[in-house]
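> Below are the sequence and a predicted model; questions follow.
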Amino acid sequence: MHSNSLQRSSFCNAHVDPAAHPKRCLFISVSLITAAHIIEAAIYASAFWVAVHQIDIGSLQLAQDPTENLYPMDYFYFALVNLTTLGRGDLQPSGHFRFLTGISAFHGFLLITASGGYLLQVMSGKNPFRK
């Protein structure tokens, strides 16, 4: 595991050097962080769907019409809104499913905060992967 960590660090050191290429590094960093957060939302959307339809720990409903069926994109939208802690309220969880959504909001807050700290380092010309 230690050698894998070194390889990943070497890859990042080779591609993220804000002192040499500040605009390119910022573009790469923002692009990769955005992709990572979209993947996280997709993972949470899948977990939400499984929690509602397979495990049956609660439900997710439209606030305006609780009888309307939800589609996979609705779960993805809910995961994005929840991970960003926006909390629009147009989709409402119920039952024990609320606990899972609370955990995802906390997790999203931590990840977005860490991403912001990383981007601040890149914008200030520092390479976050170098000691």
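Good, I have the coordinates.

> from here on, contacts and neighbour counts on C-alpha atoms
Will do.

> what's the helix of greatest length in the chain packed up against?
Longest helix of the chain, by residue count under DSSP state H: helix 22-53. Helices and strands touching helix 22-53, by 3 or more C-alpha pairs under 8 Å, 6 or more residues apart in numbering; DSSP states H and E, are strand 58-62, helix 72-83, helix 97-123.

> Enumerate the positions of that helix that are buried.
22, 25-26, 29-30, 33, 37-38, 40-42, 44-45, 47-49, 51-52 (16 or more other C-alpha atoms under 10 Å).

> Kindly report the same for stretch 71-91.
Of the residues in stretch 71-91, 74-76, 78-85, 91 count as buried by neighbour count, 16+ other C-alpha under 10 Å.

> also this one, for the comparison:
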Amino acid sequence: MALAVAVVLIHYETLRLTSLSLARLHMSPRQRILVVIGAAFFAHLVEVTLYAASYLALAEVLGAGQISGLPLAGFYDYFYYSMTTYTTLGIGDFAPMEGLRLLTAMESLVGLMMITWSASFTYLAMEKFWKLH
């Protein structure tokens, strides 16, 4: 649960700082939209990385569970698993076991919320800046 709160706070602060910065940036509307999308993308990557590090720590360090289908279980593998979970893509080549099942479910829920939040934020920014074209 603490990880979900951390992710929400990261997302909130990223979007808040982006919103505050947009007014001060001397850029075209198109460039401002790119800043919005870039900031949201950056936030998502940070959040996925936090989840990947958590999976790695829980599975490899604490032995609290494992992910079936994960061959060598390096950070890249956990990052890939986290990315497919966060986006709710869920390709199905990996499956959480034991203590990682709840974290996986939480990441899917939080990821869906953060993605829709980013989409809403981008829509509002486009609505504001589109008129300036």
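Alright, I've got the coordinates. Predicted model only: the values in this text are computed from it and were never measured.

> before we move on, the earlier item: so the longest helix of the first structure matches what in the second structure?
Counting by TM-score structural alignment, helix 22-53 of the first structure pairs with residues 29-60 of the second structure.

> So for S10 of the first structure, which of the helices and strands packed on helix 22-53 of the first structure sits nearest?
helix 97-123 (16.5 Å; C-alpha to C-alpha).

> gap between that closest one and the chain center?
What separates the centre of helix 97-123 of the first structure from the centre of its chain is 7 Å, taken as C-alpha atoms, centre = their mean, to the nearest Å.

> again with stretch 44-58 of the second structure
The answer for stretch 44-58 of the second structure is 9 Å, by C-alpha atoms, centre = their mean.

> go on, stretch 30-42 of the second structure?
Here stretch 30-42 of the second structure is found 15 Å from its chain centre; the criterion is C-alpha atoms, centre = their mean.

> That stretch against the first structure, how far on average?
Compared with the first structure after the fit, stretch 30-42 of the second structure shows a mean deviation of 0.9 Å (mean C-alpha distance after the TM-score superposition for the first structure).

> Which residues does that stretch contact?
Residues outside stretch 30-42 of the second structure that contact it (C-alpha atoms under 8 Å, 6 or more residues apart in numbering): 11, 14-15, 18, 22, 25, 118, 122, 125-126, 129.

> Now list the buried members of those residues.
Neighbour counting by 16+ other C-alpha under 10 Å classes 11, 14-15, 18, 22, 118, 122, 125-126, 129 among the contacts of stretch 30-42 of the second structure as buried.
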